[in-house]
Structures are given as structure tokens and as C-alpha cells.
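S.K.: Here's a sequence, model it:
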Amino acid sequence: MAIHPQAGQLASHDSLVNLPELMTAYYLKKPCIKNPEERVSFGTSGHRGSALLVSFNEGHILAIAQAIAEYRQSQNITGPLYLGKDTHALSAAAFQTVLSVLTANGVKVRTQLNGGYTPTPVISHAILTHNKMNQQGLSDGLVITPSHNPPEDGGIKYNSIKGGPADKDITDWVAKRANELLESNLVGVKRLSSDDTDKSDLIEPFDFINHYVDDLENVIDMKAIAKAKIRIGVDPMGGSGIHYWEPIAKKYGLDITIVNPEVDPTFRFVPLDKDGRIRMDCSSPYSMSNLLTLKDDFDIAVGNDPDYDRHGIVCAGSGLMNPNAYLAVAIEYLSQHRPEWPKDIQFGKTLVSSGMIDRVVNGLGRTLCEVPVGFKWYVEGMYEGAMAFGGEESAGASFLRKDASVWTTDKDGFIMALLAAEILAVTGKDPQTHYDAQVSKYGQPFYKRIDVVATLAQKSILGALDVKDVTQTELAGEKILNVLTHAPGNGAAIGGLKVSTENGWFAARPSGTENVYKIYLESFVSEEHLAELEKEAKALVDSVLKV
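M.R.: A predicted model of the protein is given here:
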């Protein structure tokens, strides 16, 4: 895809989302259940959409919230539900809708003390710490966020009693019940008025900020960062972690500068992404261009997406790290600097993450667990303490506490950002320098992800492929060694396929939210070999889709 000519520049005023139009659409537009695009659908990170496209409207949230309340009752989940929201405009509206339904169903809800925003990892942390004590029944949570998606989008995701994204069995049940409620014109949805919701004794203010910040020293070596006087620059990108960095700096004596304290639901201060849209993607050099201009002012600079489950790491001199590269460095560092972690513990990667991770883990003599796309596949392992680290190529990851017990079972942009500072403080070298050493040892990878337009029928075919559907024996001049439709780490279906040779691979899977399929490619040979991989991967996928 060609780079938009305004990529990396601020959007013009007339191109910003029209907030009155967006909010009017949320309340007035009604989803048509017969239209697949307007049904409730849980992808890898919950239900997402836009009120303008009738895919994220009050009707959807009423139905989802009622379904969640009924699911909790069926599972005897009686503890408080931890509810958070990010800074997208639709998040505030959906937050109130959810509250009105949950309280009508008698659900006790804990929300941020004095209002405000709550990041995804903070919700996960709160669920896990609550359930460890188990004094008031088991708890779960909801986060109102479309992650890094554009300002006009909304999203909602359910975190189970194990703290992380609910597994497919749960989300399938919730989606089915929510669509039944939509089909019946929301008959069966319980809801309180705004006044009655506010008066309800079921809403409990909770100090998420201090609860999370006070515990950080048990997962990150904060003393080492403070002692080394690491200068940290932070661009919150207008996200839900905006009010966390100052308490972190104050409690642990860190040198943290917030380079942009603004919060605005139009996200007008975020430069346009490569396609010319505002997207709070902290792994994009275009969206992160504001912070990149300041990279030499700090030892480490970090950015996060609106719900803080992603991280962008900027090293002085070298710039924004590739997300795959940072995952490889984080795994190597943690395996060597967490002495209480068992030697046989697993390190997790999604099957579309870089093969560099495979080489690093193998070189360390550790165990790799390769799973399908979606952080939900790490929840059980991290919850039980069998998996030390879980990461995704899209710049999301989390890891265990120093004592090898669970920290979060959802992606945590805070600890991944602070880990970069710890790496520099402890080793004297920034993460990019460590990655350069890995390249010298294991080879230079060339990685790419592309989107290809696809119909719903084609996406369905791709998601149901069998190994026997691939008849080719070579790819980009090399013998095909593996064709996978199930992840080797846990045997779960990947919803597509992955084809590997000795020095390259590609994976193709349908998008859960757009009419495209995604192709991930990597070569350990050259850019030219990567181009050949891309050409032949498209041809192979076209052949099995019969397009």
C-alpha cells in the first residue's frame, strides 16, 4: 500500500471526527440484525465498530451488557465487576450504557475513583489481585475501548475471572445471546434510568491508580531505573494512562517527562498514520512522529495506545524499535534477569511474530510456545505461572512478577515501557543495541505485513483451510518444510494457515473486523527474497481461495 502524502503530519481541522454527529449516531441509529456487519461479533479483542457505520451503537452495548450480566449469573460470578474505559468519544457513552444495565441486573461495579479512565492492564491486575484474596466472590471485568483504532470507533471487551481476554467459548456465548436480544428488539434487557443508576449503591469507586502503581516494584526493578537516573520521555498519545505516569515518577523517584498531556476525543494531536487516518498506533513511525522528534532528549522514550495494552519503544539515536525486535530483546533480558523464574518455564509468541524469537529462545535453551493470534491464548499459562512471557507482533506483551507469580493476563503497555528503562539501567545498553547483537548472532530478518481485500465468503474459506488444501512443495525457491493450520504450541486452530521454509515463512488469516485478509511474511535472506515470498504467498492464497 502506498504511503499517504500527509502521513506523519497533523490532520486538518475539517477532517477530524464530527463528535456531535458521532454521538447522535450512537443513540439514534439502530442495528439491523440481518446485516452481518451490524451484528455483535467478538474478534481477538472484543466487539469493535463505529456508530456511524451502525456497528457500535447503544443497541449493541445494551445487548452485550445484558448478555454479560446473564453469563455472570449462570457462572455464579458474584464479586464486583471492574469496569474501565479509555479516551475515545464512544467509550464514555458506552460506559454509561453498561452501568445502566449492570446495575439493573444487580451487579456490583467498581469504577475509577473520582471518574476518569482505566487502562486495560489495570483492569486485569485488579481482577487478579481481588480473586487472589477471594473475600467477596470472584470478579471479572469489562473495558470500553477499541484499542488503537481511529477516533470514530468504539469497542468493548470482556475479561474473565482469570484476568485476561475471555476465551472463545465465553465470547461466542455472549455474542449469540446479544444477537438474540437485538433480534427481539432488546426485549429482556434490564436498564435503569440515568438518575437511578447514579443513585445505585451498586457502584463502588475504586482507587485503580494507587492500587496498580504501588505494586509495580514487584514486576519491574524500579530501584535500578532510579539509581541509573534514566531519563524517560512519555507520550501518552491522549490515552487512558495519562494520570498514571506522575504517580509512578513520584513513588519511585523516576525522571519522567510527559511530552504531551492533552486528552481530546478527536485525537487531533496524533499525526496521521501511513494511510492518512488518525490511528493511535504506538508501533507506527508515522503516528509516533511527535515523540520521534524528541528522541535525543531522553535515554528512553515510550508511547502507548489509548487503552495502554500496547507499547512503542524509542531509543536515543536509533529511533522507534520494531515491535518484533523488542519482543526478542525482552525475552532474552528477562530470561537472564529473573532468577526466581523456573528454568523450564515457557516463553510465548504468536505464530505471526518474528522467527528471531524462535532463534533467541532456542539459543537460550528455553522453551517456546507458539499460539494463534490473540492474547487470550496466553491467559491460562500466565495465570497458572507456566508461561513467563506472552507477546504479540502488534506491540503487545506481558510477563510474570519477579517471583514468577501472575501480574496481568492481558497486554500491559506500562511494564513493557518500564522494562526498556530497566534494560538500559541494568545492562548499560538500550534495547536497540541488544537487538543489533542478536542480529549479529542469529541473522537479519526482513518482516512485513500486508492487507488484501477479501469478501466474507473468501474470509470464511481461508479461516477453514486444511493442510491438504496446499499442494505446492516450494516457496520462493526453497522447499516447504511445514504447512500449519493449527498452532504447534497448543494445537488450536489458527483460522488460516502458515507456510514455512528454512529461511522464510508466511501466514495468512482473515481479519475479524475488516473485509481483508492479512498476510505476514518474513525472510532471513534479503529484501528481494521477501518480495518473492510476498508474490508467491499471494498466488498460493489466491489458488486455495479460487479467486
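S.K.: can we go C-alpha only for contacts and neighbour counts from here?
M.R.: OK.
S.K.: Quick one: neighbours of Ile144, just the number.
M.R.: Look at Ile144: counted by other C-alpha atoms under 10 Å, it has 32 neighbours.
S.K.: Quick check, it in contact with Asn159.
M.R.: No. Contact criterion C-alpha atoms under 8 Å: Ile144 and Asn159 do not qualify, at 11.1 Å.
S.K.: So what's the residue count around the nearest residue to Ala454 once chain neighbours are set aside?
M.R.: Nearest residue to Ala454, sequence neighbours excluded (C-alpha to C-alpha, 6 or more residues apart in numbering): Val516, at 4.6 Å. Here the number of neighbours of Val516 (other C-alpha under 10 Å) works out to 19.
S.K.: Go through the helix ranked longest in the chain and flag the buried ones.
M.R.: Identified as the longest helix of the chain according to DSSP state H is helix 527-545. By 16 or more other C-alpha atoms under 10 Å, the buried positions in helix 527-545 come out as His529, Leu530, Ala531, Leu533, Glu534, Glu536, Ala537, Leu540, Val541, Leu545.
S.K.: to compare against the first, here's another:
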Amino acid sequence: MNERAGTPALPEDLIDIDELVSAYYDREPVEPVVFGTSGHRGSSLDGAFNEGHIASITAAIIEYRQELGYDGALYIGRDTHALSEPAQKTAVEVFAAAGVEIRIDARNRYTPTPAVSLAILRANGAGTEAGVRVEGPGLADGVVITPSHNPPRDGGFKYNPPHGGPADSDATKKIAARANELMKDWRSIPRMPYEQARVARTTGTHDYLSAYVDDLENVVDMEAIRKAGVKIGADPMGGASVDYWAAIAERYGIDLTVVNPEVDPTWRFMTLDWDGKIRMDCSSPNAMASLLQIMGENAPYDIATGNDADADRHGIVTKDGGLMNPNHYLAVAISYLYANRTGWNADAGIGKTLVSSSLIDRVAGELGRNLLEVPVGFKHFVPGLLDGSVGFGGEESAGASFLRFDGTVWTTDKDGLILCLLAAEILAVTGKTPSQLHAELVDKYGPSAYARIDAPATKEQKSKLGNLSPEDVTATELAGEPITDKLVNAPGNNEPIGGLKVTTENAWFAARPSGTEDVYKIYAESFKGPEHLAQVQEAAKDVVDRALNG
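M.R.: Prediction:
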């Protein structure tokens, strides 16, 4: 933990925007294109997010969609990071030169990830009797230019196919491989000068904001929030939700204040995260320190919320509980939604990542709902959200989405805005804060201690960890309890988890290699208290070390 974590950023913490943008155009690509769980990310200063990268990725996407026969409009959104606008300009130039129909924001402003997902789904038939089409001609898809909650120096570029959610591994591997081939001679990729591309016949606009805001009443009970007079303080954290929160307040007449409407690509108004970096992580108490201070004893709001830069994540702050642990809020949201969404399919399951809290398992068991436990990555929830067989999909990293009131798809990408509004709906309908409802769940199912730690690992060890088999784990007990399962594939869809999960009756751990650092991540939880959690973590490191070095 950095000694300045949670304190305001100082001038020396801020990036030089001119240097960052100049590097985007002036520096040749050094690092290869690599798609993680949320697209390609990197900084122009490191030669990892430069004009050559974006031109090459865009050209690769054009070839990919031609191969699959996607010839509808391609919806483009961007967040408030400094590299997002130049990256959008590059993409528009390449798309226009190839004659691709594109739709950019009608206001030439910022676009949250869920607004792009919604636009793709609506274009492909969501809300009609035929339902969403994901195969055949005329299909729309999209690009979101964002590195999510990453520091201001970073850029990001991700592709959403016609199902509206994050592209799966088969697509991203193919796009990345082709982009790296094209990048060898990226200056030869056809481009149309931006001023021409902006007004080209194939370049159109889409009113992302109105389309999203006007549709919200079909997924969140906005009237209940208005009638109850719930006071909401929404902090966009300098991100793409900034215009949306003001529009939501006006459209629905709710008591909502935009706590900080400022947009500054240096994010000089932020408090520093745990490692001393500026990071728009709405699940971090350090990054959310300013909002937590406002929500003190004499807080002016009943519920306060935060969103990351592309608004696909949520942070929930209550007067009585402070910043909620994402796992705690997911469990509360699930418990509430399945009791209050009578239009959902009676068999609609509950989606969670395998590193999310087992409190969700216990809630699902009480509800009598099928639990779909999947690897890390929101893409695994897409099929269930599309056909309504999954009512809610959520990740431990504060990303989730859920169905409309009528049981049809809302978004197939994470939506931080509806999860924030749901907290206000919960208070309006139940008269209790999400923190109070979590306390009730703890009384019913028992308290849990949950944490994630990192342990050092070489590249060879990380590779081995990603390819372990259950037989590689020779231990029979974990922190004093017999091991009940050893998983390398997720039980919900049998997809590889890229690591290992070990369970006992009252605890579990999961170990996954980091995609960016020479460490592996250990997620662990115990229903026997913090001391037992510490034992589980130590035992987990021992189990993994033996498997890696055995």
C-alpha cells in the first residue's frame, strides 16, 4: 500500500497530455497487439497503444466482419481517456476508407460501454418478436475505445460482435494475430483523411444518450425511485457517464446530483489508488475517498455511486455501510431482483464468475435457482443474457448486467449505471439500504472473509498454472478441511478457467496467472472468519507452489 493512497493527486502525479498524444502519432509500435478479457490496452509512451496499433486492429476487424458476413452498421463509442479521441479518429479514417457503415455519437461526446451494447442489440432486433439476430447479413457490431478504469496514460480498444457483448477468445485471437501481421507495414493500410471521413456517405451518427436514457424505465423502476424521493449522489469519476447522469435526473424527475461533472484527461481531481497511481476504480476505497468523505455522518445523499471511465463498473456507497464490497452488493442485487422481477423466466439462472463470493451460491440455493459459474470474463454471460436463461450476470470486480422487466435482454456487456440505479430502487422499494440487506444475508448464511493477493511467478510458472490438471494437486486438505473439489474448468460452461480452483465445505481459493505482471492472483474466501482466510491463503500458496514446482 502506497503511503499516499487515498490522498488527492498532486501536480507531479499528472500526465503530460501533449506528450501522451504526440507519442500516439510519433512513436512506432513496439509492443504487439494483445487482447485481454477487455480488448487491447497499453500506453503510447510505451509503444503499446500507438497509431499503428489502432490502424492495424481496425483493418483486422474489417477483414473479420467481412469473413463473417457482418455488413450492418458498426457502432463506435469512446470514453474520456486522452488517447480515446485520437484512436477514434484513426479508426474512423480506416473504416471510412473501407466503406464500412459506422455510427458515431450524435453529440460528438463520450459513450458508456453499455450504451454501445444496447445500440448493437437494438439494431439486431432486441425487443422485437423475432428477438436478437447474431447470424446473417445486415448485422450490426461495434467498437468501444476505452481502457476501462486504467490510469490516464493508457488507451484501450475492444470489439463487440453482433451479440453486443465482449468478443470471445476465438474472435480476439484471430483479430490480434491479423493485426500483428498488418502492423509490420501499417502505413500502407488505406485511410481517408479524417475531415473527409467524418462526412463520408458511410459515416452516420447515433443518439446513444437518448436511446439509452429513454429505455431505462424498462429495466429499473425509475418511478419507485422518484416517488420515494431517494437522494442520489452520482460521481462519474471524470468518465463517460457524465452527461448520462444529468440526463437521467431530468428525464425521470429523480433527486439526483452529479457530484463532480468535471472531465479532465489528467484526472487531477482524483485521489490516488492503493499503489499511488490515479485509477478510476469505483470499487476501491482509495480511489473513491472523495465520495466517501461526502458520505460521512451528515451525508446529503441516501445513496452515492461511482462509475469507472466507460461506466461498465459500479461503486455503491451507503450512509450506514460506506463503500460496499462488490461481492456483497452482487449478493444483495441478486436476492432483490429474483424476488421482484416477476416477468423473468421462472427458470432464469444466476451467473457468477468462479472467483465471486460463495455467498451468491447460498443465495441461489435459497432461491432455488440454477447457478451458472463461469471463468473470469463477462463474455461468458452473453448467451444466457441473450436468450433470458440467465437473469443476472455479475463479476467480483463490480461489473454486472441484468434483464429487462419482461425478461428480455438489456445489455450483454457490463452496465454500471443500472447497477447504481438498482441500489436506489432497492432502498425505494424495501426501505432498507443495500448495506442493511447484506447484513440480513450475513445473519442468514453466515459471515465470509474474502480477499485477493498476488504472489510472484515466472513466465514459465504462469504458463504452467494456466495448464494445470486436477491431478497436479496432491494435497487432500486445505487449512484443516478436506478438499471437496479441484477445478480447472468452470462448472457452469466447462470452459477452462486458466488456472485452478480448490474448494472445501467452508472455504475456497482460486489461482490465476496475471496477464500483465509476473505474478499469479490468489482469490480466497472463508466462512470461518479472517484468521481462517489467512490460513487458506497460506495453504493456497503452498498448494500452487507444489503444483508448479513438482
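S.K.: before we move on, the earlier item: and the longest helix of structure 1, what does it pack onto?
M.R.: Helix 527-545 of structure 1 sits against strand 446-453, helix 456-463, strand 474-475, strand 504-510, strand 516-523, with contacts defined as 3 or more C-alpha pairs under 8 Å, 6 or more residues apart in numbering; DSSP states H and E.
S.K.: most tightly surrounded among these?
M.R.: Of all these, strand 504-510 has the most neighbours on average by mean count of other C-alpha atoms under 10 Å, namely a mean of 26.
S.K.: Where does that one end up in structure 2?
M.R.: Using TM-score structural alignment, the residues of structure 2 aligned to strand 504-510 of structure 1 are 507-513.
S.K.: Over to stretch 527-536 of structure 1?
M.R.: Against structure 2, stretch 527-536 of structure 1 falls on residues 530-539 (TM-score structural alignment).
S.K.: Do a quick rundown of the helices in the stretch 351-500 of structure 2.
M.R.: Taking DSSP state H, counting those that start in this stretch as the test, the helices found in the stretch 351-500 of structure 2 are 359-367, 382-387, 416-430, 434-445, 459-465.
S.K.: average distance between the second one and structure 1?
M.R.: Here helix 382-387 of structure 2, set against structure 1 after superposition, deviates by a mean of 0.8 Å using mean C-alpha distance after the TM-score superposition for structure 1.
S.K.: Over in structure 1, find the residue span that helix aligns onto.
M.R.: Going by TM-score structural alignment, helix 382-387 of structure 2 sits over residues 379-384 in structure 1.
S.K.: for stretch 406-416 of structure 2, same thing?
M.R.: Using TM-score structural alignment, stretch 406-416 of structure 2 lines up with residues 403-413 of structure 1.
S.K.: got it, and stretch 474-492 of structure 2?
M.R.: Taking TM-score structural alignment, stretch 474-492 of structure 2 hits residues 471-489 over in structure 1.
S.K.: Quote the end-to-end distance of the matching stretch.
M.R.: 24 Å (C-alpha to C-alpha, to the nearest Å).
S.K.: Look at the counterpart of Thr97 of structure 1 in structure 2 and say how many residues are nearby.
M.R.: Under the alignment (TM-score structural alignment), Thr97 of structure 1 pairs with Thr90 in structure 2. Number of residues near Thr90 of structure 2 (other C-alpha under 10 Å) recorded here: 25.
S.K.: ok, for Thr90 of structure 2, nearest residue in space, not its chain neighbours?
M.R.: Ala55 is the one closest to Thr90 of structure 2 (C-alpha to C-alpha, 6+ apart), at 6.2 Å.
S.K.: Pretty sure the one you found sits against Val92.
M.R.: No. Applying C-alpha under 8 Å as the test, Ala55 of structure 2 and Val92 come out as separate, 9.5 Å apart.
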